Structure formats: C-alpha cells, structure tokens
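> Here's a sequence, model it:
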Amino acid sequence: MNTSCKANTELSRCISSSINHNLFKIGKDHSTRRLLPFLSKNCKNEIKMRRGTRKGRGVVSMSRTEAAEKSDGLTYKDAGVDIDAGSELVKRIAKMAPGIGGFGGLFPLGDSYLVAGTDGVGTKLKLAFETGIHDTIGIDLVAMSVNDIITSGAKPLFFLDYFATSRLDVDLAEKVIKGIVDGCQQSDCALLGGETAEMPDFYADGEYDLSGFAVGIVKKDSVIDGKNIEVGDVLIGLPSSGVHSNGFSLVRRVLERSGLSLKDNLPGSSLSLGKALMAPTVIYVKQVLDIISRGGVKGIAHITGGGFTDNIPRVFPKGLGALVYENSWAVPPVFKWIQEAGRIEGAEMNRTFNMGIGMVLVMKEEAALRLLGDDHGKNSVYRIGEVVSGDGVSYR
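Got it, this is the predicted structure:
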C-alpha cells in the first residue's frame, strides 16, 4: 500500500518527503515499526501529556462478571469495566509523569504545538465481528483520536493505524482500512502509515484489534485550554450519531438481558439494532474548527465513556461546575432502549454514554447566541447548559 502526504506550511521542517510501503509491512508475531520521540532538555518542560481512562480512555479491564445477575439494574462495572479503577491508575501515573490528564498531548514546535492522541474502539469490535460490518469501524478509529486533539483547537495533520490479527484475511482488512481512509478524508488529514501484525494463536479466528494515533497542530497563542472559563459561560452541545465507540461492554450485557439479537429491529424503529449500534462515530473536526474560527470558544470536551459526568469537568478551572439543562436536546432512541432494557439508572447512563451529545463547547454567551442563531433550526448545535460555581455536573 502506498500513501502520500502534502507538506504542511505550518511545520518548520519536512516530516516526510515520501511514504515507504514498508510502513504497512506485515510483522510476524509482533509489531516491528515504531515511531520514537526524541526530546531535547529544553523542550521537556513544555510537553503536556495526555492520559485518560476508558471512562473515556486508556486501559481498564474488559472481562465479564456475574455481578449483573445479582442485581436488578445493570451498571458499567457489572459489565466488567471499572471506571474508578481506571481513574486510580491515572492518578498513580500522574505521580510519575506530572501534567497528564488532557484530551491531547502537546509538544512544542516553534510558535506552535503538535497535539497528539491515541485510542482504539473498545469492544465495539465485538459487534463488528457479529454483524459483519467492517467498513465503518475504521471511521470510529480515526474519530476517537482526532476528536480528542481538536479539543485543544488543533488541526489534524496525519494519522497512523495498527491492525493486528491471528491470520490475515486480506479482504476483511481492506474493508477496515477503507474505513480508516474515509475517516482521514473526513478529518482532512493524511493517512501517513500503519502496521499490520499477523500473530498466530493470539486472537480468535476472524477477529482483530485496532488502535490509532493522530497528530495535529495549533499556534501556541490559539490553544484552547479552558483557563478563562467563568460563571455564566454557555455549554453548546454537538449531536452524536448514537453510542459512538464507548460503553459497548455494557451494551452487550443489555443485549443478553433483552433477549433480542442484532438482527432484530430497534424497538419503535425500522432500523436493526446492529445498524443502530454500529453507526460510525461522528468526526467533528470541520464543524469544531469552523466554530473556533468564529471566536468565543473557551473550552472543549469530547464526550466519550464517562459521559458528561467525567468529561466536562476535565476542561474547567477549579471551583467551577456545569449545570446541564435536561430535555434540551434530542436523545437518540438507542439510548432509551439501552436504559429500559438494562434497567439502568439515569446517573449510570450519564456516566457511561454520550446520551446524544458527542462534543461540548464552552463559549462566551454572545458567541453562543450568534452560533445558535446561525443554526436556523437545523439542530446541528444545542444550548445544553451553563457554567456555575461549584464542581462536577448537575442537572435541571
């Protein structure tokens, strides 16, 4: 496979003059290609690293438990994902590497920052295996990383992927890579390279794993970091396409409890559960960068696992919280089914899923009003709340 990229005029030196097909070389039993950062003593203090948990990010256990069978309402922890354990790991890592915790990691480059992010698509892959829908999972992969780095105001430059499987099925892999290419096109960034690792006996037959890595750029004086957020600022929500790429361990437990299959229709809809759940994650790059260009954006939160509860506070200064207006946006039917079929408490839903809002922008009120006025009833943006004194997220 050959790819090409255009030189970006904002970079002070050429990253790559040509792309060698060996970047996509198939490794035997292990990954053979790595990109290693070389840091000078002068720039180490400027590096801002990113690490979160699979409340949105990082690595936590995905094993199943029997706890759900002993309780009436399901929880994410019942499904094998312990958000609190993931948060504890981040705290411990922060002691070793102070400064982590944002959605993207910032690396100084002249008068700009390179902003990097990495992620996977979680156990949504299990549904891809069951439904046979492989041509959009690559869009999810790109979305999870580029949606993170745009929270700093960065324009994505390039993306790399990692595809691992026990036995390479070329036709299936091509479908996955096609989705990655589509995601990069939606993000207006280059697919710079990747790794295909064939590892016999490591994965079940017909299954694979994915991860991705994105790098963008933003001027240092244009970084969006939330530091000037204040009481009275407005929360603007951008609608999601559904579950996106978080919470699928819980979704699969709900499916088991409901007795429905992925081929059955979503209750009250002509759409099958499989298609509703596999709807690709929205890539917000162009919409968010356009809104930023209009001015007034102070902070941005990518709403992944952890929902509003854990993600919105990540961009606030200490002493500030969010008041979310209930019923201020359209919640997709798939979330209503998940909650009813799993008998899941509202607080658990709000801490696990995006509930129909995939990105939250904190804006000056006058800028938010202009944006809402320009929407002209298209429902591409919603006014979903405001910044208040306190901490955490409350609902009214």
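
> CA atoms for contacts and neighbours, from now on please.
Will do.

> Walking through the stretch 251-396 of the chain, point out its strands one by one.
Remark: strands assigned in the stretch 251-396 of the chain by DSSP state E, counting those that start in this stretch are 297-302, 320-324, 357-363, 382-389, 393-395.

> let's see this one next to it:
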Amino acid sequence: MADHHPEPLDPQPSLSYRDAGVDIEAGDALVERIKPFAKRTMRPEVLGGIGGFGALFELSKKYKEPVLVSGTDGVGTKLKLAFQLDKHDTVGQDLVAMSVNDILVQGAEPLFFLDYFACGKLDVDTAADVVQGIARGCELAGCALIGGETAEMPGMYPEGEYDLAGFAVGVVEKADIIDGSRIVPGDVVLGLASSGAHSNGYSLIRKIVERAGTDMMAPFHGRPFRDVVMEPTRIYVKPMLELMRAMPGVVKGMAHITGGGITENVPRILREELTARIDGDTWALPQMFRWLQFAGGVNQDEMYRVFNCGIGMVVIVSAADAEAAEAKLAAAGETVYRIGVIDTRREGEAQTIID
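Have a look, this model is predicted:
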C-alpha cells in the first residue's frame, strides 16, 4: 500500500523572528544602552560584566559565617499609572526598593540585584528609562546590578505595557541576624518617614483617582499631582547599615511597611506575647494620604492596613538606645519619629494597636 504524504504547500514568503513580533536588534540595542547604568553599580566582588549566561559574584572573606538573604518582588499596579502617564523613570527604583528594604530588615547588606522586564513589543527608550531607574535604586542601596532578562513576548501584554520583577541577594553574619527575638516590653518603636505611597495600595489609589476625576497634572502642594503619586520608594539601606555598624546590636527588630501597612507588618517581627502600641499622633499624616482618605472616604483602620501612612520603615531599639539611634539616623538624612512602645500582650489583643 502506497504511503500517503501531505500535499506539498505552495512556497510561502520567508518568515523571520521579527515578523513574529520579536526584534533581536532592539534587544541588543537595549543591552548597549544599559551597560553604562549597570557599570556605575559595580562592586569589587563582581566577576565579569553584563552579557554572560550567569552573573558571578565572589563572597567577601570578611564574613566568618556568612548567611545569604534573598528577596523578590514587583511594583504592582503602580505600573498602570506609569503606562497612563507615560512616566517610566521612577518605577525601577520602586522595584529595587521593595526587595532591598525587605532583606535589610534581617540585618543583611544587599550585594547584587537581578531584574526581569517583560513586554509584548520592546520599546528601547521606555525599557532604558526603567533600567536607568533600577540602576539608580541599586546605587542608593549599594548593590550591584549584576544581570537581568528582557523578554519580548508578542501577544502576552497589551501595547505599551510591561511587567517587572526584581531579585535581591544580601549577606549577614550569622551572629548578627535580626529576627526580633531580643525585643522586650519597654522597647521603643521608631518610625522612618516614607517618601509617599511607595509601591503599595495602588489599586485603591487608582480607584480613588478615577472616581474623583483628578487631573494628574494639577498642582498639589507645590508639585504636579502625578509626581507626588509616582514618587519612588525610599531606600533605607545605607542609613540603617551605618547605624548597625556604628552601634552593633542596637537594632532589635525592623519591619518594612509594605502591603498590609503598619497593622500587619509590625507583628511579623514580634513574639506572640508582645504587642506594639503605636500613637498615631506622633507623626503628621502626609498630605497625599489625607487627600486619599478624604476623596475615597477611607476609614482610619483601612488606611493603616493598606498604606504606610507616612512611615516606611519601623525600627525597634531599647529605651536606653533610642535617643542615640534617632540622632544617628537623622544625621544620615532620615526623618525619624518615636511612634510607640512594646508592651506585654493581653489575651485577645492585636499585636499592633494604633491609637
């Protein structure tokens, strides 16, 4: 019996990857554009440069028992505002901040950062703006932008949109890991000022802005509203590392105030039998949060649960060390508030109480 083969197709025009929507040349152009940004973030432990299959990083010999601490995050729906406003120069710093501030709370010095940028069609100018922001964040955190991935995936994302993910690795001496285990009643809760909403609560922010019909270019306390709402996340790494080096053991616990706000992040560093009593009158609610609360009719508990409300990092120290720690952080450029105390938790009580 004769074999049956498919009928030969008529010759078709030759297809390329570019015809399928992927521009290899644009990817190459982006790599060349971002090399100078990445170069500024290099540390002596980095072996080799951008372009290899894997990034090499040599661990310093100064550590006796080095423990690696890693974190990963994205920017969330703040990106939707970046697309809407065509403003891409700040979200890269947000990306770095979310991971480096997270690993900092365990006492780790961020060593290097990797990014993942995914889009439907690569716009080199937009991507370069984003990566320049990532490099700026890495400089502020003192970590090397050691590598990343740019994925052009036609059909996966609407035109003009992209997604970001970031990955940070840091190191801490095993004996110096900060885990909250030394926190006791009577310790003082310090709050470091945030620069804005950072990268949290933007689904609610967008809803409020949309419902209020806000003009994003309108002046808001001396700045365009869009700049206030897109203000990049503050990076607390260098001032906190400076404090920990100058006053070893002084920091008993830290909480990065991200999704879940003060209410849900502070309990993550407290033992079951402890509670943090926070006095909401010890710092002024920044104007943007006042506007969000008013325009959205958001109740106070929800504000504290969704937004940082002006406190981006919480630091717990003993009462005896509080004044010196405040002075050190203020000298490093931080705005510091004494926002509460640690107390013994009563039965049925929440682990963070904001009065």
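
> So after superposing, what's the score?
The TM-score (TM-score structural alignment, normalised by the length of structure 2) is 0.82; 305 aligned residues with a Cα RMSD of 2.1 Å.

> among the strands of the stretch 251-396 of structure 1, which is nearest V282 of structure 1?
strand 357-363 (7.7 Å; Cα to Cα).

> before we move on, the earlier item: how about TSV for the strands of the stretch 251-396 of structure 1, with distance to G120 of structure 1 and mean neighbour count added?
Converted to TSV, the strands of the stretch 251-396 of structure 1 look like this (distance: least, Cα to Cα, whole Å; neighbours: other Cα atoms under 10 Å):
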stretch	distance to G120 of structure 1	mean neighbour count
strand 297-302	15	26
strand 320-324	28	21
strand 357-363	17	27
strand 382-389	28	20
strand 393-395	27	15
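
> I150 of structure 1 maps to what in structure 2?
Using TM-score structural alignment, the equivalent of I150 of structure 1 in structure 2 is L104.

> Would you state the strands of the stretch 101-250 of structure 1 in chain order?
According to DSSP E, counting those that start in this stretch, the strands that the stretch 101-250 of structure 1 contains are 105-109, 112-119, 155-165, 190-198, 208-219, 234-239.

> Any chance of CSV for those strands, columns distance to R351 of structure 1 and mean neighbour count?
Compiled in CSV, the strands of the stretch 101-250 of structure 1 are given as follows (distance: least, Cα to Cα, whole Å; neighbours: other Cα under 10 Å):
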stretch, distance to R351 of structure 1, mean neighbour count
strand 105-109, 24, 21
strand 112-119, 19, 25
strand 155-165, 28, 23
strand 190-198, 33, 23
strand 208-219, 24, 22
strand 234-239, 16, 25
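
> looking at these, which is closest to K318 of structure 1?
Among the strands of the stretch 101-250 of structure 1, strand 234-239 sits nearest to K318 of structure 1 (Cα to Cα), with 17.1 Å.

> Can you check what angle separates that closest one from strand 297-302?
Relative orientation of strand 234-239 of structure 1 versus strand 297-302 (axes from the mean of the first three to the mean of the last three Cα atoms, to 10 degrees): 40 degrees.

> Onto which residues of structure 2 does strand 234-239 of structure 1 map?
So strand 234-239 of structure 1 sits over residues 188-193 in structure 2, by TM-score structural alignment.

> Equivalent analysis for stretch 193-207 of structure 1, please.
With TM-score structural alignment as the criterion, stretch 193-207 of structure 1 aligns to 147-161.

> and the residue nearest the centre of structure 1, how far is that from F159 of structure 1?
For structure 1, the residue sitting closest to the mean C-alpha position, by Cα atoms, centre = their mean, is M144 at 3.1 Å. As judged by Cα to Cα, to the nearest Å, M144 of structure 1 and F159 of structure 1 stand 11 Å apart.

> cool, and K44 of structure 1?
For K44 of structure 1, the distance to F159 of structure 1 - Cα to Cα - is 23 Å.

> how far apart are the biggest helix by length in structure 1 and its match in structure 2?
Ranked by residue count under DSSP state H, the longest helix found in structure 1 is helix 170-187. Once the two are superposed, helix 170-187 of structure 1 sits an average of 0.6 Å from its aligned residues in structure 2 (mean Cα distance after the TM-score superposition for structure 1).

> I'd like to know which elements that helix is packed against.
helix 137-149, strand 155-165, strand 190-198, helix 285-293 (3 or more Cα pairs under 8 Å, 6 or more residues apart in numbering; DSSP states H and E).

> switch to 6 Å and redo it
Here helix 170-187 of structure 1 touches helix 137-149, going by 3 or more Cα pairs under 6 Å, 6 or more residues apart in numbering; DSSP states H and E.

> mind checking what Y337 of structure 2 lines up with in structure 1?
Y337 of structure 2 maps onto Y382 in structure 1, by TM-score structural alignment.

> ok, that match - contacts?
Shown in contact with Y382 of structure 1 (Cα atoms under 6 Å, 6 or more residues apart in numbering): I236, G237.

> matching residues in structure 1 for stretch 251-259 of structure 2?
Going by TM-score structural alignment: stretch 251-259 of structure 2 matches residues 297-305.

> contact partners of that stretch?
Against stretch 297-305 of structure 1 from outside (Cα under 6 Å, 6+ apart): 55-56, 151, 224-226, 229, 246, 311-312, 352-354, 358-363.

> re earlier: next one: the residue nearest to the centre of structure 1 from D375 of structure 1, what distance?
For M144 of structure 1 relative to D375 of structure 1 (Cα to Cα), the value is 25 Å.

> repeat for T118 of structure 1
32 Å.

> same thing with I344 of structure 1?
Counting by Cα to Cα - I344 of structure 1 and D375 of structure 1 are separated by 33 Å.

> Which residue of those two possesses the greater neighbour count?
Of the pair I344 of structure 1 and D375, I344 is the one with more neighbours under other Cα atoms under 10 Å, namely 19 against 13.

> And that one? What does it align with in structure 2?
Going residue by residue (TM-score structural alignment), I344 of structure 1 aligns to V298.

> With K175 of structure 1 instead?
Alignment note: K175 of structure 1 maps to D129 in structure 2; criterion TM-score structural alignment.

> what sits against S318 of structure 2?
D187, V188.

> what about it, distance to I183 of structure 2?
Noted for S318 of structure 2: a distance of 8 Å to I183 of structure 2, by Cα to Cα.

> now do G76 of structure 2
32 Å.

> Mind checking which of these two has more residues around it?
In terms of neighbours (other Cα under 10 Å), I183 is the more surrounded of G76 of structure 2 and I183; the figures are 21 against 18.

> That concludes my questions; thank you for your assistance.
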